[in-house]
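Asker: The sequence isn't on hand, but the structure is:
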């Protein structure tokens, strides 16, 4: 027989695994509790618990983690902490001057948003670019949550925040029109409506507040990135004991 966690051969009569250190009886109980809790959330059968409480408990339940997978997630978390710190410490001019390669990834969903929301008119079509950037990581997060991958969903929240940081410089550029736009144009020389945020803020009478709104978007993005990292770090901390004695 094999160990249910590390899949190494079990030794007869031993209550624990000599390779990963789990106790088989405790690990079996842990898996039963985890499966029951997750199923209760899905079925809505948790007793005396509100829907919000069930959702909160589900979001804070770590996904299954063998030792190799856990260390891989931990390494990924460290990478996102360092990468996120690089983003968070930048101000709007810095983000505008040196966009990361993620800007090109976000741009794909930005343009797709224009196409998808363009059927609802000029205003929603212009807003659709930024909506597309924000909706894509949210869609990914929902898909991962349906697979009970809360860790992956937490990194998608980080991505939502990064998209806010990607949007903020263009929001701040609404009046100045100095940033390059797709196709080689600039806001100050492009036809009215070509610069999304110049058009959106002009149409809503908020053009004079472009700097304040951009700062709000920037700080919202920073907050979401931090929340995503804290969520991911908590899930790693919760799942760490599974690698030793399979207790929660």
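Answerer: Arrived safely, thanks for sending. Note that the structure is a prediction, hence the values are computed from the model and not measured. Numbering: from 1, shown residues only.
Asker: rest of the way, CA atoms for contacts and neighbours
Answerer: Will do.
Asker: Which strands and helices lie in contact with the lengthiest helix in the chain?
Answerer: The residue-count maximum for a helix in the chain (DSSP state H) belongs to helix 210-239. Contacting helix 210-239 under the criterion 3 or more C-alpha pairs under 8 Å, 6 or more residues apart in numbering; DSSP states H and E are the following elements: helix 67-88, helix 150-172.
Asker: Pasting the second one now:
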């Protein structure tokens, strides 16, 4: 088998499900790829193989499998995440909606683990670490899926999760002034993460502003993730229509 003209990847037995004209490593249509012309200092056009892709090209590379089953499966996931995102955004910073959601039950264990993970860095970071880790974990997964597993659609899903984590934190931050939300383990007011953090920074009066900022940032990230996933699905559909 000839190596990919772009990344020099050589197909293996595990790549049997990938169309022969699609590179399993970088996702290009090999029979359509052309090297990029580069002009040297002497103004002579020299054609050399392209060794790097732009970030935009990288993030638009398709997963290894390009077939009807994976397309429809990802389409259903994308539609579900879209409805879920609009449900969160429509209801705003509502603890009953956000705290009672399935996603909150996913975020909570990672939030609690973040306290333990950041404990060696002092009390302030140990308390902030819960909120920080529930954001950094899906962001790290997004980077891993995109750069190490060549699965940008999975990366878009974990980016959506990162945005939802910001939304998940909004009611907790807004409650810093009142400290009324139920806490894990039945902890009292003294165990309220954001109540303590904002008190130490003398910013309790800004709790609602910070909560709204977290909610808006989360909403924007979720919309960007959905737009990214949609473009990947469009590109996959187009390739399928061409017989790849």
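Answerer: Here it is on my side, so go on. This structure is a prediction, so every number in the text was calculated from the model and none was measured.
Asker: still on that earlier bit, which of the residues in the longest helix of structure 1 are classified as buried?
Answerer: 210-211, 213-215, 217-236, 238-239 (16 or more other C-alpha atoms under 10 Å).
Asker: ok, residue 91 of structure 2 - contacts?
Answerer: Residues in contact with residue 91 of structure 2 (C-alpha atoms under 8 Å, 6 or more residues apart in numbering) are residue 97.
Asker: what's the spacing between it and residue 104 of structure 2?
Answerer: 15 Å (C-alpha to C-alpha, to the nearest Å).
Asker: what's the answer for residue 136 of structure 2, then?
Answerer: Taken as C-alpha to C-alpha, the span from residue 136 of structure 2 to residue 104 of structure 2 is 16 Å.
Asker: Give me the residue at the spatial middle of structure 2.
Answerer: Structure 2 has residue 159 as the residue nearest its centroid, 1.3 Å off, counting by C-alpha atoms, centre = their mean.
Asker: what's the closest non-adjacent residue to the alignment partner in structure 1 of that residue?
Answerer: Aligned by TM-score structural alignment, residue 159 of structure 2 pairs with residue 157 of structure 1. Excluding its sequence neighbours, the residue lying closest to residue 157 of structure 1 (C-alpha to C-alpha, 6 or more residues apart in numbering) is residue 228, at 5.1 Å.
Asker: Check whether that neighbour really touches residue 150, as I assumed.
Answerer: No. Judged on C-alpha atoms under 8 Å, residue 228 of structure 1 makes no contact with residue 150 at a distance of 10.6 Å.
Asker: In a helix, residue 38 of structure 2, correct?
Answerer: No. Going by DSSP: H, G, I helix; E, B strand; the rest coil, the assignment for residue 38 of structure 2 is strand, not a helix.
Asker: What about it, how many residues nearby?
Answerer: Per other C-alpha atoms under 10 Å, the neighbour tally for residue 38 of structure 2 reads 14.
Asker: about what we covered before: which stretch of structure 2 lines up against the longest helix of structure 1?
Answerer: So helix 210-239 of structure 1 sits over residues 207-236 in structure 2, by TM-score structural alignment.
Asker: superposed on structure 1, where does the matching stretch end up, distance-wise?
Answerer: Mean deviation of stretch 207-236 of structure 2 relative to structure 1 after superposition (mean C-alpha distance after the TM-score superposition for structure 1): 0.5 Å.
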